[in-house]
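Engineer: got a structure for you, letters missing:
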């Protein structure tokens, strides 16, 4: 029932916003192995830099529209004129560096895909399996880890931008590479117990 859903104990960062709660309950920390979805999440975390995640979450559908479902081929082929037009769209973050970085990252993604499976390549930084943490409170959750630093360095070497260690760790948390729901959150027991399933939105 709706009332019981609202009464659930969630992570400290999750507000009462229904969109945020749905994201927390259904997506965050759930292992994601689909390359296309990983590409989308990596770019969205880059767009978040300097902003709140809920801001990006509320613009996600518009991003999916303008990028044709985060089609890397489409994004990589965008012209400077296309990007300038995107800068006029109020439905996305109109930051020139981020708009241009998205095209750059799409090209880097395609180059990576020619050499290896991008999903497996990203998951290698956690050994191919989710790292299950058991933090009691939000203050214990790190912003950067050695795994995130390694991913950031490798992504930059592969030609990506907006992939600093903090962004990479947020990406790892979002995609379930690390499971950072705190012990007081109802999702911790579900995900730590191996009940995680990929939920498409």
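Structural biologist: Good, I have the coordinates. None of the values given here were measured: they were computed from a predicted structure.
Engineer: alpha carbons only for contacts and neighbour counts from here, please
Structural biologist: Will do.
Engineer: Name the nearest residue to the residue nearest in space to the middle of the chain, sequence neighbours excluded.
Structural biologist: For the chain, the residue nearest the mean C-alpha position is residue 41 (3.4 Å; Cα atoms, centre = their mean). Distances taken as Cα to Cα, 6 or more residues apart in numbering put residue 171 closest to residue 41, at 6.8 Å, once the chain neighbours are dropped.
Engineer: what's near enough to touch that neighbour?
Structural biologist: Taking Cα atoms under 8 Å, 6 or more residues apart in numbering, we find residue 171 in contact with 41-42, 45.
Engineer: and it, helix, strand or coil?
Structural biologist: helix (DSSP: H, G, I helix; E, B strand; the rest coil).
Engineer: Look up how far residue 64 lies from it.
Structural biologist: Per Cα to Cα, to the nearest Å, residue 171 is found 18 Å from residue 64.
Engineer: take a look at this one as well, against the first:
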């Protein structure tokens, strides 16, 4: 069964019922199209932090991450120095993994370069939106040809912790694909939101 019945009597993706905090995230964020550069940088950063951990752990610490990383303003993060790395490694409110912390700083610097080239992160990332005919059935895969292509391109540009699985989770969450279960009531809302938003190209 791909769905469960939420408290309002409507079906939702089954994973949204596996933790109390997931339903709100599922209903208001996951899969809705995002064209805000800070949110895009935040999500791909948090997906990197999630590697080896659960999304529940990351979601519980998200506000701490936002505070620690300057609201994911990549221009500000790009100026972080060794003192900032030491500060972040000692911050018990986030995941204190030096490699992942340094990756966010590195990726922020690469994001500044990418903004200069593409105009915005949104303009870059939305280039990788797959044709609907190329999308697998909802929640049936953990990578896709589009996520592999995105991952390879980011790595070529010097980004870190952006493997195909991370790229796919990012694409799911940021609305580059609508991966809500077929019977999920939120799927229709996401479809309408995707129609209403014209991402920069």
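Structural biologist: Cool, the structure landed. Not measured: the values here are computed from a predicted model.
Engineer: hang on, the earlier thing: the residue nearest to the centre of the first structure and residue 47 of the first structure, how far apart?
Structural biologist: Remark: distance between residue 41 of the first structure and residue 47 of the first structure (Cα to Cα) = 10 Å.
Engineer: returning to what we had before: the residue nearest to the centre of the first structure pairs with which position in the second structure?
Structural biologist: For residue 41 of the first structure, the aligned residue in the second structure is residue 43 (criterion: TM-score structural alignment).
Engineer: To what extent is the spatially closest residue to residue 40 of the first structure that is not a sequence neighbour buried, counted in neighbours?
Structural biologist: Leaving aside its chain neighbours, residue 40 of the first structure sits nearest to residue 70 (5.9 Å; criterion: Cα to Cα, 6+ apart). Look at residue 70 of the first structure: counted by other Cα atoms under 10 Å, it has 20 neighbours.
Engineer: What strand or helix carries the nearest residue to residue 107 of the second structure once chain neighbours are set aside?
Structural biologist: The shortest distance from residue 107 of the second structure to any non-neighbouring residue, by Cα to Cα, 6+ apart, is to residue 159 (5.2 Å). According to DSSP states H and E, residue 159 of the second structure maps onto no helix or strand at all.
Engineer: which residues does residue 159 of the second structure contact?
Structural biologist: Applying Cα under 8 Å, 6+ apart, the residues contacting residue 159 of the second structure are 103, 106-107, 110.
Engineer: Just the strands from the second structure, written as ranges.
Structural biologist: 3-5, 11-13 (DSSP state E).
Engineer: Tell me which of those sits most buried.
Structural biologist: The highest mean neighbour count among the strands of the second structure, using mean count of other Cα atoms under 10 Å, belongs to strand 11-13: a mean of 23.
Engineer: Map residue 125 of the first structure onto the second structure.
Structural biologist: In the second structure, residue 125 of the first structure lands on residue 128 (TM-score structural alignment).
Engineer: what sits against its match?
Structural biologist: Applying Cα under 8 Å, 6+ apart, the residues contacting residue 128 of the second structure are 146-147, 149-150, 176.
Engineer: if you set the cut-off to 7 Å instead, what comes out?
Structural biologist: Residue 128 of the second structure sits next to 146, 150 when contact means Cα atoms under 7 Å, 6 or more residues apart in numbering.
Engineer: For residue 170 of the second structure, see how far away it is.
Structural biologist: In terms of Cα to Cα, residue 128 of the second structure sits 12 Å off from residue 170 of the second structure.
Engineer: and if you look at residue 45 of the second structure?
Structural biologist: 9 Å.
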